[in-house]
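**Student:** give me a model of this one.
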Amino acid sequence: MLLEFEAMQKKVERKLKEMEKRVLFAEKQRDDALDKVKELRLQFYKTAARLEEEQGKNLKLRAQINRDYENSSIPSSKVLRRKKITNSREKTGRKPGAQPGHKGHSRKKQEPTRPAILLPPPEEVLEDCAFKKTARTIIKQLVRVRMVLDVTEYHADVYYNSQTGERVHAAFPDGVIDDVNYDGSIRAFLFLLNNDCCTSIDKSRKFLSDLTGGKLNISKGMISKLSREFALKTESERRTAYAEMLLSPVMHTDCTNARENGKNCQVYVCVTPDGKALYFAREKKGHEGVKGTVMEDYQGILVHDHDLTFYHYGANHQECLAHVLRYLKDSIDNEPERTWNKEMRSLVQEMIHFRKGFQPPQEPDLKKVSEFEKRYQKILETARKEYRDIPANDYYRDGYNLFLRMEKYMQNHLLFLHNSRVPATNNEAERLLRNYKRKQAQAVTFRSFESIDYLCQCMSMLVLMRLEESANIFDRGSKIFG
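**Tutor:** Below you'll find the model as predicted:
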């Protein structure tokens, strides 16, 4: 019995050792599997992180590629892939031009400058006596334009005093100094071509030479000095406009980049609702650029884009909602899963449309304005919840930053609803800045900062001249040059 018991005990011990080996092997397999799972999990996390990062980069690149004048501050002239302009008007099937039953807009007849030419009757009238002359006469005009040189030559006899040796002659009229002098009409013509029509100096002088049959060949130096001469002669009028603009309750302002010998500088513009405008050339942006402009001493309401420098001037501020609409569209294009941007864009468009129905001295309905403000705040709450649940992508935070801005500067986005004199956009200032941008595109870069400064002064005066009732810029410019 003892031997059997020992045999059974040894057998059990062998099985226990085998079981222990199997347990150790299973534990080793389990540990290896867990290590492999851990390694795969780490690889998954790394891959997921890389995928998220690449998706963020793709979103950022896609946002950059798709940016145009509709969803960013890029001007339409800089867009490479131009879209077809949509036309929402229904087609009528009628041919373009005058329509039956409508009074036509014919060309205005001019006062004849020479005796009328009576055309002889046709041959068939002379040969057939059955034709009788009627009381009707058909009158048609042929209008031409020609450049005529008007040259006045002055002769002054020289008188010699035999006793004193003195020589004298009659005084020439004002402006007649050199052997050949050009009056204000020629200077105004070249000045307006170069600065208002944005043609180059070479093209301006060539055009005048062609008009006069090659008789007038003005030097480049004379044309380049016209801006300085015009600016100096109109300084008092610009100072008067400066003082009047300070009294305006609302003023638009904006700035754009300029180029001087390959370096960047700035051009500021200040515009009042009645049309007065002044341009200012500055070497730097920010507070240094504002010095000397109308903004520096202005105490009214400023309308501008989201340039924080402007918030240090004026008594109150209205942000340009045209920019906000474009930024909201950019957020809609790149964050289609969010709803706040669509709702906010629709609300802003509705508020602008509502505000257009009121003109000073009318004031908007306060109850309706209060409803707009509540809807505005509710949409901001929606945005906060959406960004809390799904944070903004690290590579595209423009939508989130826009939400924070519209929340912080809510009063400056809705000021136009409370004051009927305040416009919703800064289009006036941006429209006038395009005049400088056209000249900058033509010139590419200016040789000196003084050239940009004189150009800004001249552009300011041209805007002021167009506000006059008899706004003939050429005649007015001719009188200024004298």
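**Student:** contacts, neighbours, all on C-alpha from now
**Tutor:** Noted.
**Student:** quick one: contacts for residue 236?
**Tutor:** Going by Cα atoms under 8 Å, 6 or more residues apart in numbering, residue 236 touches no other residue.
**Student:** what about it, is that helix, strand or coil?
**Tutor:** Of the three states, residue 236 takes helix according to DSSP: H, G, I helix; E, B strand; the rest coil.
**Student:** same question, residue 275
**Tutor:** coil.
**Student:** just residue 138 next, same as before
**Tutor:** Residue 138 ends up coil, using three-state DSSP.
**Student:** following up with a second sequence; could you model it the same way so I can compare the two?
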Amino acid sequence: MSEDACPNCKKLEAQLANVLAELQDIKARLGLNSTTSHQPPSQDKPWTPKSERQKTGRSSGAQPGHKGKTLKMVEHPDEVVTLPVTGHCGCGQAWDTVTVSDELARQVLDLPEIRLHAVEYRAQVKICPTCHRREQAAFPAHVPGQVQYGPQIHGLAVFLNTVHFVPLKRTAHILQAICGASLSDGTIALSLNVAAERLAAFETELKTALLKEPVLHADETGSKVNGTLAWMHVVSCRQLTLYGHHEQRGYAALKDMDVLPRFQGTLMHDAWNSYFQLSAQHALCNAHLLREWRNLDEVHGQTWAGELRSAMQLVYHENKAGTLTAEGRAAFLGTFDALVQAGLDANPAAEPIAGQRGRAKQTRGRNLALRCQRHRDKVLRFLHDKQVPFDNNQAERDIRMACVKRKVSGGFRSAEGGMSFCRIRSYTSTLHKQGMNIWQGLVSIFRNDVLMPNFSH
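**Tutor:** Here you go, the predicted structure:
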């Protein structure tokens, strides 16, 4: 082959190598599932294992000592139906003439008839006989119009739509079928707006309380507004939840929520780059790392990832059980560093491609090893700070309901609707975490006497 053809051969070889790398990446992506990536379990094949938990040997279901829930009889029933003994005994004695010696009771617990309860307010009008001045009694503040629905109907509409993600039309159908209330989509939307407005003070106190927490969790997921991609964000802890809705996924959304830019504690997240712009201390979710290490080990055959995954699982369980010694911790840290270096050696840096601008694309294995090396202190923070958890499951549990909302009733008709939903959902989630009654809380909003959760736990 002529010398002039050699540059073309090298160019073809480089192109072929690039195509083969892309093909390998595509194959790897096709093999991903929830155990080896961030893919949600709903997209897994039915036979894919679902859990990272270690087998305990115990049978499934409730364990010995578990406090069960049994339907019990009420002490004071609302209605008593006496069932008399009638007829005659075999000897001919009429049962009507025999004194009752005992009664056996059984109860049926059911809902009463559900219908609208109409209360009519009649404001008296009087005319002074001396000066003929006309005076009228004032109507209550919650009765501004000629006819309106009460706080329980509005609370139920919000409960169905925001807590259980029932779409507006189906919410209207349910209310019509159950209690004969003919609410329009607009009336339900108005209820949501009123609830959001009256929860403004709650949200202000919630943000103040979150800033006092030592550890917060953060996550985000896609959310449509009129078919356009937007983002729902969550900042939470064990007792408090704040949701936010924004057209962007990055720092602008965090700034708009006005919590994390001011937070000085430890923030647990999944290594999304926008979080690293914050001044808080950082801790990374190790559940994400376990899945990525598993993928490298099982799909790409990189044993260093499998060994590191096993070592991390072992030290996590020992640390959780309180059996991890100082020597064991030091040994694990040495193992961690050695295996991460092995990952870098197994995935050498890709050379820049001639004529291609920007940095050369690195392999999945190298990027993961680099992340573990660069953010070593954040990955292992749970070993040195007892307040920091191992994973970001708190935020993922809180954001999961937004995914259910997206699947069940789609997106929002407006950005304002998304923000109203998030504020109401922040309220109901916080009530639920603190064991308070969500229904009573929603009704209290429309009585203009909002039931507040505990912000000083």
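**Student:** superposing both, give me the TM-score.
**Tutor:** TM-score of the superposed chains, computed with TM-score structural alignment, normalised by the length of the second structure, equals 0.82; 428 aligned residues with a Cα RMSD of 3.8 Å.
**Student:** now the residue nearest the centre of the second structure: which helix or strand?
**Tutor:** For the second structure, residue 398 is the residue whose C-alpha lies nearest the centre (Cα atoms, centre = their mean; 1.9 Å). Assessed by DSSP states H and E, residue 398 of the second structure sits inside helix 393-409.
**Student:** that helix against the first structure, how far on average?
**Tutor:** Comparison of helix 393-409 of the second structure with the first structure after fitting gives an average deviation of 1.5 Å (mean Cα distance after the TM-score superposition for the first structure).
**Student:** what's that helix packed up against?
**Tutor:** For helix 393-409 of the second structure, the packing partners by 3 or more Cα pairs under 8 Å, 6 or more residues apart in numbering; DSSP states H and E come out as strand 215-225, strand 228-236.
**Student:** these into CSV, with extra columns for mean neighbour count and distance to residue 283 of the second structure?
**Tutor:** As requested, those are exported to CSV (neighbours: other Cα atoms under 10 Å; distance: least, Cα to Cα, whole Å):
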stretch, mean neighbour count, distance to residue 283 of the second structure
strand 215-225, 23, 9
strand 228-236, 21, 14
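**Student:** residue 422 of the second structure: which of the ones you listed is closest?
**Tutor:** Ranking those by their distance to residue 422 of the second structure (criterion: Cα to Cα) puts strand 228-236 first, at 8.1 Å.
**Student:** got the contact list for the helix holding residue 398 of the second structure?
**Tutor:** By Cα under 8 Å, 6+ apart, helix 393-409 of the second structure touches 165-167, 217-221, 223-224, 232-238, 241, 411.
**Student:** which strands and helices lie in contact with the following helix or strand past that helix?
**Tutor:** Following helix 393-409 of the second structure in sequence order, the next helix or strand is helix 415-433 (DSSP H and E). When contacts are defined as 3+ Cα pairs under 8 Å, 6+ apart, helix 415-433 of the second structure packs onto helix 185-198, helix 200-211, strand 241-246, helix 438-446.
**Student:** and helix 415-433 of the second structure, which residues are buried?
**Tutor:** 415, 417-431 (16 or more other Cα atoms under 10 Å).
**Student:** how big's the offset between it and the first structure?
**Tutor:** Per the superposition on the first structure, helix 415-433 of the second structure and its aligned residues are separated by 1.4 Å on average (mean Cα distance after the TM-score superposition for the first structure).
**Student:** which residues does that helix contact?
**Tutor:** With Cα under 8 Å, 6+ apart, helix 415-433 of the second structure has contacts from 162-163, 192-193, 195-196, 199, 202-203, 225, 238-246, 412, 437-438, 441, 453.
**Student:** which among those end up buried?
**Tutor:** Applying 16+ other Cα under 10 Å to the contacts of helix 415-433 of the second structure flags 162-163, 192-193, 195-196, 199, 202-203, 225, 239-246, 412, 438, 441, 453 as buried.
**Student:** which residues of the first structure fall in strands?
**Tutor:** 159-160, 167-168, 250-260, 263-271, 277-282, 301-304, 316-319 (DSSP state E).
**Student:** how about the ones you listed in JSON lines, adding distance to residue 335 of the first structure?
**Tutor:** Compiled in JSON lines, the strands of the first structure are given as follows (distance: least, Cα to Cα, whole Å):
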{"stretch": "strand 159-160", "distance to residue 335 of the first structure": "89"}
{"stretch": "strand 167-168", "distance to residue 335 of the first structure": "85"}
{"stretch": "strand 250-260", "distance to residue 335 of the first structure": "29"}
{"stretch": "strand 263-271", "distance to residue 335 of the first structure": "34"}
{"stretch": "strand 277-282", "distance to residue 335 of the first structure": "38"}
{"stretch": "strand 301-304", "distance to residue 335 of the first structure": "27"}
{"stretch": "strand 316-319", "distance to residue 335 of the first structure": "24"}
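**Student:** looking at those strands, which is closest to residue 288 of the first structure?
**Tutor:** strand 277-282 (8.0 Å).
**Student:** in the second structure, which residues correspond to that closest one?
**Tutor:** Aligned using TM-score structural alignment, strand 277-282 of the first structure spans residues 241-246 in the second structure.
**Student:** quick one: average offset of that stretch versus the first structure, please.
**Tutor:** Stretch 241-246 of the second structure sits 1.4 Å off on average (mean Cα distance after the TM-score superposition for the first structure).
**Student:** again, but for stretch 326-335 of the second structure
**Tutor:** Looks like 1.7 Å for stretch 326-335 of the second structure (mean Cα distance after the TM-score superposition for the first structure).
**Student:** got a list of contacts for that stretch?
**Tutor:** By Cα under 8 Å, 6+ apart, the list of residues contacting stretch 326-335 of the second structure reads 308, 311, 315, 383.
**Student:** what's the closest of the residues you listed to residue 135 of the second structure?
**Tutor:** Proximity of the contacts of stretch 326-335 of the second structure to residue 135 of the second structure (Cα to Cα) peaks at residue 383, which lies at 73.5 Å.
**Student:** correct me if wrong: the closest one contacts residue 319.
**Tutor:** Yes: counting by Cα atoms under 8 Å, residue 319 is a contact partner of residue 383 of the second structure at 7.2 Å.
**Student:** residue 360 of the second structure and residue 237 of the second structure, how far apart?
**Tutor:** Going from residue 360 of the second structure to residue 237 of the second structure by Cα to Cα, to the nearest Å gives 39 Å.
**Student:** oh, that last question was meant for residue 151 of the second structure, not what I typed.
**Tutor:** Computed as Cα to Cα, the residue 151 of the second structure to residue 237 of the second structure distance reads 30 Å.
**Student:** repeat for residue 319 of the second structure
**Tutor:** Taking Cα to Cα, one finds residue 319 of the second structure at 21 Å from residue 237 of the second structure.
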